[in-house]
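>>> My questions concern the predicted model and sequence given below.
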Amino acid sequence: MTQYESTDQLDESNDRKHAHFGRRALLGIFAATMVTAAPTFSKAAGFLRGGAGDIRRIRMYSGRTGEQLDTIYWIDGQYIPEAVREVTHFMRDWRNNQMIGIDTRTIDILTATHRLVDVSRPYMLLSGYRSPQTNAMLRETTSGVASNSLHMRGQAVDVRLEGRSVNQLASAAERCSAGGVGRYSSSNFVHMDCGAVRQWGR
């Protein structure tokens, strides 16, 4: 989303180190906030085994398309392919309907952050996947859009959450220690990505 993303020029060994550290931090958060009952959701009935277990659920809506997403994408140690595809479609580039597989680490960061802020309201998605064409257009019309934005890799999202301030949401995301977190208080949104652990904005 911003010029800060262009500083993410780490070598592969550093990427692996950050990814491993972030995964451990996320697992700790998921373990500490384990839900005890699995809510139902569309297309998931066949995956809900009993009423309890290790589940991960993501809830969002899009002000751009009017679509809503409420899906369990992980059960007992396994990602659910159909649910991940549902997330990918929801987070597509709404300007041209292009899509790319959304990195599951990004979905996990969103979910862990949502658990930490402890609200039932869904995220409002502002930007998920961004096609190269859209990114180029935004670079011409908006300041601070990176040429190599992680949005183009399906590794970044910009969201709002009713009932929580930018600082509250960003602070929760930073506790995940799993990627980049940007505060955009003047525009009322938080950027999260699964790149290097870093923070910016106010």
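Now that the structure is in, tell me what you want to look at.

>>> alpha carbons only for contacts and neighbour counts from here, please
Fine.

>>> ranges for the helices of the chain?
Counting by DSSP state H, the chain has helices at residues 12-32, 81-90, 104-117, 132-141, 166-175.

>>> Same list, these, but as CSV with mean neighbour count and distance to residue 60 please.
Formatted as CSV, the helices of the chain follow (neighbours: other C-alpha atoms under 10 Å; distance: least, C-alpha to C-alpha, whole Å):
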stretch, mean neighbour count, distance to residue 60
helix 12-32, 16, 19
helix 81-90, 18, 9
helix 104-117, 21, 10
helix 132-141, 14, 22
helix 166-175, 20, 15
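
>>> Next up, a structure to set beside the first:
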Amino acid sequence: MSNPSKLVLDRQDFPVRGLSRRGFLKRAGAAAVGAMLLPSAEAVAKSFSRERLLSFHNVNTDEEMNILCCPEQQYDARLLERLNYFLRDHHAEVSRPMDPALLDLLFAVSVFTGSNGTFKIISAYRSPETNSWLRKISHGVAEHSMHIEGKAVDIRMTDVDTHTIRRVGLALQQGGVGYYPRHDFVHLDTGDVRSW
């Protein structure tokens, strides 16, 4: 694996769905504690006060990326550019700016699942052309997919089952959660709260 990239940390008011990042983390913590995913509010606060290494493996390109994250702090623009490329449409070899709130969401999933494993990226950004092509050959691909907007990832984790990822995503209430048990992945996005 490559060396982790450290994020530049300097502010606490990064907007996430109308909330500050601090507000997002407090809301996520309350939701997870309410859903019995963590034992106490104290455990939640402690989890979010530390840096956490997020490891990613893109199953389509076989690339890996590690990101050292700490909540409530701003992401470095160079790191986001690298992440955009990592999450690119591998069919068309094009990328776009991804919603930084996805990193916050994946951080929260990592904390609330207790994972030390790797996020397996099944799909992230899709160009409109790739999305149209997938709609023709596949069932269940949305015409106005959040993947096109750079606001969605399809994942599995090396040390957490997809059913648990789904439960955590639903408890966090930070966007869409789609569960695909036959294909062993979960769709997470930063759009409207909904599930399927």
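Perfect, I can see it now. Only a predicted model underlies this, so the values are computations on that prediction, with no experimental measurement involved.

>>> Can you pull the TM-score for these?
Once superposed, the chains reach a TM-score of 0.76 (TM-score structural alignment, normalised by the length of structure 2), with 165 aligned residues with a C-alpha RMSD of 2.2 Å.

>>> Nearest approach to residue 98 of structure 1 belongs to which of the helices of structure 1?
Closest of the helices of structure 1 to residue 98 of structure 1 is helix 81-90, at 8.8 Å (criterion: C-alpha to C-alpha).

>>> For the equivalent of residue 177 of structure 1 over in structure 2, grab the count of nearby residues.
Aligned by TM-score structural alignment, residue 177 of structure 1 pairs with residue 173 of structure 2. Neighbourhood size, residue 173 of structure 2 [other C-alpha atoms under 10 Å]: 19.

>>> what does residue 78 of structure 1 give?
By the criterion of other C-alpha under 10 Å, residue 78 of structure 1 has 11 neighbours.

>>> Look up how far residue 134 of structure 2 lies from the aligned residue in structure 2 for it.
Under the alignment (TM-score structural alignment), residue 78 of structure 1 pairs with residue 74 in structure 2. Look at residue 74 of structure 2 and residue 134 of structure 2: by C-alpha to C-alpha, to the nearest Å, they are 34 Å apart.

>>> Ok, residue 21 of structure 2 next?
Distance, residue 21 of structure 2 to residue 134 of structure 2, using C-alpha to C-alpha: 34 Å.

>>> And residue 30 of structure 2, by the same measure?
Distance from residue 30 of structure 2 to residue 134 of structure 2, counting by C-alpha to C-alpha: 37 Å.

>>> swap in residue 128 of structure 2?
For residue 128 of structure 2, the distance to residue 134 of structure 2 (C-alpha to C-alpha) stands at 10 Å.

>>> can you check residue 178 of structure 2 too?
Between residue 178 of structure 2 and residue 134 of structure 2 the computed distance is 17 Å (C-alpha to C-alpha).

>>> wait, residue 125 of structure 2 sits on residue 87?
Yes: at 6.0 Å, residue 125 of structure 2 counts as touching residue 87 under the criterion of C-alpha atoms under 8 Å.

>>> Are there residues contacting both of those two? Which ones?
Taking C-alpha atoms under 8 Å, 6 or more residues apart in numbering as the criterion, residue 125 of structure 2 and residue 87 both touch residue 95.

>>> contacting residues for the match of residue 177 of structure 1?
By C-alpha under 8 Å, 6+ apart, the residues touching residue 173 of structure 2 are 28, 31, 193.

>>> and residue 84 of structure 2, what is it in contact with?
Residue 84 of structure 2 touches 95, 96, 97, 98, counting by C-alpha under 8 Å, 6+ apart.
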